[in-house]
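Undergrad: Return a 3D structure for these sequence lines:
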Amino acid sequence: MTSNNDPGVPPVVGVLGGGRMGAGIAHAFLIAGSKVTVVERDTASADAARDRIERALGKSLERGSLKGSLNDWARNLTLSTSYADFSSCGLVVEAVPEIWDLKSAALQEIERNLSKSAWLATNTSSLSVDGLAEQLQRPERFCGLHFFNPVPASKLVEVIISKHTGDEAKTLSLKWVEGLGKTPVLVNDAPGFASSRLGVAIALEAIRMVEEGVASAGDIDKAMVLGYKFPVGPLALTDIVGLDVRLDIAEYLESSLGPRFAPPQLMRDMVANGELGRKTGQGFFTYES
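TA: You can find the predicted model right below:
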C-alpha cells in the first residue's frame, strides 16, 4: 500500500522510540509510503508503540485521508527491541526523551548499526545538534529533524543544520520533509533553534502571568488566540507538549542563554505534583481521560 504523496522519502525508515513523538513520526513516514521499523527498549513498550501507531493509522482511514484497510498500511510497520534491525534503513530518526546523555548514547548506538550510506537525524527540540554530531563517526550524514506535536496534524518540520552537516544531507533533509507533505524551515544550530526558543519564551511569560495573578489561564490564552491569531494559546500548547518537557527545555535554555529563560516556580510545582498537561489529565486546564 502506498500513498499519493511525492515519493521524496526513503523507502525504509527507522525510528528509535515509539512514544507520542516517535509514533507520530512513524505514522508520517508510513502514510508517505515508507516501510518503517520502530525500535523500543522492551517488548511491552514495543507493543504499546504498535497500538499507538495503528490507532493513528485508523484515525487517518476514518477521516478518509488514507485509502485501503488498516492491515494494508500496518504490514509496512515493524516493531523491534534490537538496534540491529536498523541495518536495512536508509534513514533513522532518533526520538527519545530530551536528556543529553540518553540522546548521545542512543545516536552512537544507532550509527554503529547503520550502513555507511545511511542517514541519521535527531528529533531534539532544543539540544545542541553540533554537540550531538561531534559524538558521531559520520557527522556529515547527520542533522536535526524537529517534528511538532501532534505530528499528523502539524505541517512544520524544523531542519537543523549543524556545522558538520554535509551539503547532501542538507538537500535530502528538505526533500524528506516535503515528501511527508510538510513544510521545512531551515535553521542553523543554536540553543532552542527558532521555534522552541520563541515558543518557550512566550509560554514562560504566560506562566509568570498566571503565577502573579495577572489573569486566568483561560483569559491569557483567549487574548493570544483572538488578539494575535494564535491557533492555540501558549498555556494550552504547554499542556499539549507537556509541562515536564517544557521544563527540561527551559532549564537547558537558561543554562545556555541566561536567566530570561528561568522556569517560574509555578511550573516547577506543577511538574512536581504530576500536573503535566493532557497526558495526565491536568495542567493549566483539566482534560477528560
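Undergrad: From here on, just use CA atoms for contacts and neighbour counts.
TA: Noted.
Undergrad: Can you list the buried residues in the longest helix anywhere in the chain?
TA: Secondary structure assigned by DSSP state H gives helix 43-63 as the longest helix of the chain. Neighbour counts over helix 43-63 (16 or more other Cα atoms under 10 Å) mark 45-46, 49-50, 52-54, 56-58, 60-61 as buried.
Undergrad: following it, which helix or strand shows up next?
TA: Using DSSP states H and E, the next helix or strand after helix 43-63 towards the C-terminus is helix 70-74.
Undergrad: Give me the helices and strands touching the helix or strand following that next one, please.
TA: Counting by DSSP H and E, the element after helix 70-74 in chain order, helix or strand, is strand 77-80. Strand 77-80 is packed against strand 35-39, helix 43-63, with contacts defined by 3 or more Cα pairs under 8 Å, 6 or more residues apart in numbering; DSSP states H and E.
Undergrad: Where does the spatially closest residue to A56 that is not a sequence neighbour sit: helix, strand or coil?
TA: Leaving aside its sequence neighbours, A56 sits nearest to H27 (Cα to Cα, 6 or more residues apart in numbering; 6.9 Å). State at H27, reduced to three classes by DSSP: H, G, I helix; E, B strand; the rest coil: helix.
Undergrad: Contacts only, for H27.
TA: By Cα atoms under 8 Å, 6 or more residues apart in numbering, the contact list for H27 reads 53, 56-57, 152.
Undergrad: ok, the residues you listed vs V13, which is closest?
TA: For the contacts of H27, the residue nearest V13 by Cα to Cα is I53; the value is 14.6 Å.
Undergrad: And the closest one, how close does it get to T171?
TA: In this view, I53 and T171 are 28 Å apart by Cα to Cα, to the nearest Å.
Undergrad: What number of residues are in the vicinity of V12?
TA: Applying other Cα atoms under 10 Å, we find 19 residues neighbouring V12.
Undergrad: and the closest residue to N123 other than its chain neighbours, what is it in contact with?
TA: Distances taken as Cα to Cα, 6+ apart place H146 nearest to N123, at 4.7 Å, with adjacent residues excluded. Residues near H146 by Cα under 8 Å, 6+ apart: 122-125, 157-160.
Undergrad: at 7 Å what do you get?
TA: Neighbour list for H146: 123-125, 157-159 [criterion: Cα atoms under 7 Å, 6 or more residues apart in numbering].
Undergrad: what about the nearest residue to L247 once chain neighbours are set aside, how many neighbours?
TA: Nearest residue to L247, sequence neighbours excluded (Cα to Cα, 6+ apart): P263, at 6.6 Å. For P263, the count of nearby residues is 24 (other Cα under 10 Å).
Undergrad: Following up with a second sequence; could you model it the same way so I can compare the two?
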Amino acid sequence: MVREQIDRIGVVGAGTMGSGIAQVAATTGYDVVMRDIESEFVENGFDTIDDSLGRLDSRGDLAEEPATIRDRIEGTTLLDDLGDCDLVIEAALEELEVKREVFADLERVCDEDILLATNTSTLSITSIASDLETPERVIGLHFMNPVPIMEGVEVVVGEKTTEAATDLAHHVAEDLGKTTWEADDKPGFVTNRILMPWINEGIRAYDEGVASKEDIDRGMELGTNVPMGPLTLADHIGLDVCLHASETLHEELGDRYKPAYLLTRKVEAGDLGKKTGKGFYEYE
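TA: Down below sits the predicted model:
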C-alpha cells in the first residue's frame, strides 16, 4: 500500500526539472523539500524558481505572492531530510546507475508506504527499481519542460508497480494542475518514443539540404499546427539531452532511432541550444 494523504513532497535534484517540480508543488500548496548534492546547486535551483515566479507574477498568473510560495520550499543537501515526506520525486541525472543509487538511498530513509517516483524520460522504471525490496511503490512521473508551463505529465507503470501506486500518481499530478496520460514501461514511453525520431528527421532534412532550418520549422509549424518546429524545439530541450535520449532509444530499439550526424556534431562542438546561447539558432 502507498500513503494516500500527501502533504509534503520531496524532490531529488534542483536542476531545471527538479526546481520546476518543486515550484509547481509549492504553488499548489504543498510543503516541499528540494535536495541536491551541493548547496550551490540548491541555491541555483532557488534562483531559477525566483525568476520563474517573478515572470508568472508579472503576468498575473499567480494566486499568491511569490514569497509565500517560495517559503513553502525547504532546500537541503541531506537525503535524510526527505524521510518525513509523503511522496518523493527523483529528478537527478538521466543515468541508470545514478538513479538506482538514489532509489536505494530513498528506500533506506523513507517509510514503506511512501510513493517513490522518477522523472526519467527514457529509462526503464523496472530497471531503476530492480534492486529494491519494495519495487511495487516505484513509478514514473515524467513532467514536461518547462514544468511550470507545460500541462502534461506522463505516468509510467513499471513491471511491479501496483494499481494503488498508479492511481495515486495520477491523482497527485492532477492535483498539481496537470493532465496525465499513462504509458507502459517500454523504451521512450509515449513522448520521447515519438518525439525523438521527429526531431532527428528534422535535423537530417536540414543537413541534407531539403530546406533551410527556418523553412523546416515554419513548414512543420504551419503544416501540422505544432507550436514550434523540430530544430527550434531541439534547441529549447537542449541538444545534449536530445542526443542522450536518442542514443538510449537507439540502443534499445535499433537504427530507426539512430541520432542524426549533425546533432552529434553540434553537441561535440558544445553548441547545446538555448542554454549555451547557440544551437541551430543563436540566442542572447
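Undergrad: Going by neighbour count, which of the contacts of H146 of the first structure comes out on top?
TA: N123 (29 neighbours).
Undergrad: what about the helices in the stretch 151-289 of the first structure?
TA: For the stretch 151-289 of the first structure, applying DSSP state H, counting those that start in this stretch gives helices covering 167-179, 195-211, 217-228, 234-241, 243-257, 265-272.
Undergrad: Minimum distance to R112 of the first structure: which of these has it?
TA: helix 167-179 (18.5 Å).
Undergrad: give me the stretch of the second structure that that closest one matches.
TA: Using TM-score structural alignment, the residues of the second structure aligned to helix 167-179 of the first structure are 163-175.
Undergrad: Ok, stretch 208-225 of the first structure next?
TA: Counting by TM-score structural alignment, stretch 208-225 of the first structure lines up with residues 204-221 of the second structure.
Undergrad: residues in contact with the matching stretch?
TA: 202, 226-231, 260, 262.
Undergrad: Any of those buried? List them.
TA: Neighbour-count burial (16+ other Cα under 10 Å) applied to these gives 202, 228-231, 260, 262.
Undergrad: and of those, the nearest to D86 of the second structure?
TA: Among these, and counting by Cα to Cα, the member closest to D86 of the second structure is M228, at 37.2 Å.
Undergrad: Please report the distance of the nearest residue to that closest one once chain neighbours are set aside from T232 of the second structure.
TA: In space, M228 of the second structure comes closest to E221 once its chain neighbours are excluded; the distance is 5.6 Å by Cα to Cα, 6+ apart. For E221 of the second structure, the distance to T232 of the second structure (Cα to Cα) stands at 11 Å.
Undergrad: So between the two, which is more surrounded?
TA: Using other Cα under 10 Å as the criterion, E221 of the second structure and T232 rank with T232 on top: 22 against 15.
Undergrad: so what's the aligned partner of G192 of the first structure in the second structure up against?
TA: Aligning on TM-score structural alignment places G192 of the first structure opposite G188 in the second structure. G188 of the second structure makes contact with 121-122, 249, according to Cα under 7 Å, 6+ apart.
Undergrad: Would you mind putting those into JSON lines with distance to Q5 of the second structure alongside?
TA: Shown next, in JSON lines, are those (distance: Cα to Cα, whole Å):
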{"residue": "S121", "distance to Q5 of the second structure": "27"}
{"residue": "T122", "distance to Q5 of the second structure": "29"}
{"residue": "L249", "distance to Q5 of the second structure": "36"}
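Undergrad: Roughly how far does the residue of the second structure positioned farthest from its centre sit from R265 of the second structure?
TA: Most distant from the centre of the second structure: G209, at 32.7 Å, with distances by Cα atoms, centre = their mean. Separation of G209 of the second structure from R265 of the second structure (Cα to Cα) stands at 17 Å.
Undergrad: What's A245 of the second structure aligned with over in the first structure?
TA: Per TM-score structural alignment, A245 of the second structure is aligned with I249.
Undergrad: nearest spatial neighbour of its match, skipping sequence neighbours?
TA: Sequence neighbours aside, S126 is the residue nearest to I249 of the first structure in space, at 6.2 Å (criterion: Cα to Cα, 6+ apart).
Undergrad: how about that neighbour, secondary structure?
TA: At S126 of the first structure the chain is in coil, as set by three-state DSSP.
Undergrad: Count the neighbours of it for me.
TA: S126 of the first structure has 23 neighbours, counted by other Cα under 10 Å.
Undergrad: Would you check that it makes contact with D189?
TA: No: assessed by Cα atoms under 7 Å, S126 of the first structure is found out of contact with D189, at 9.4 Å.
Undergrad: Let me see the contact set for V39 of the first structure.
TA: V39 of the first structure sits next to 15-17, 79-83 when contact means Cα under 7 Å, 6+ apart.
Undergrad: any chance of those in TSV, with neighbour count and distance to W176 of the first structure too?
TA: Below are the contacts of V39 of the first structure laid out as TSV (neighbours: other Cα atoms under 10 Å; distance: Cα to Cα, whole Å):
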residue	neighbour count	distance to W176 of the first structure
V15	30	14
L16	27	18
G17	24	19
L79	20	22
S80	19	24
T81	17	25
S82	14	25
Y83	20	22
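Undergrad: of these, closest to I99 of the first structure?
TA: G17 (13.4 Å).
Undergrad: Show me what the closest one lines up with in the second structure.
TA: For G17 of the first structure, the residue aligned by TM-score structural alignment is G13.
Undergrad: cool, and Q265 of the first structure?
TA: Match for Q265 of the first structure (TM-score structural alignment): Y261.
Undergrad: Next, count neighbours for the residue nearest to that match when sequence neighbours are not counted.
TA: Leaving aside its chain neighbours, Y261 of the second structure sits nearest to R204 (7.7 Å; criterion: Cα to Cα, 6+ apart). Applying other Cα under 10 Å, we find 17 residues neighbouring R204 of the second structure.
Undergrad: now do the one 10 residues further on
TA: Residue crowding around E214 of the second structure was assessed by other Cα under 10 Å; the count is 14.
Undergrad: roughly how far apart are it and A234 of the second structure?
TA: In terms of Cα to Cα, E214 of the second structure sits 13 Å off from A234 of the second structure.
Undergrad: Please apply the same query to E151 of the second structure.
TA: Applying Cα to Cα, the value for E151 of the second structure to A234 of the second structure is 19 Å.
Undergrad: So those two - more neighbours on which side?
TA: Neighbours were counted for E151 of the second structure and for A234 using other Cα under 10 Å; A234 has more, 26 against 17.
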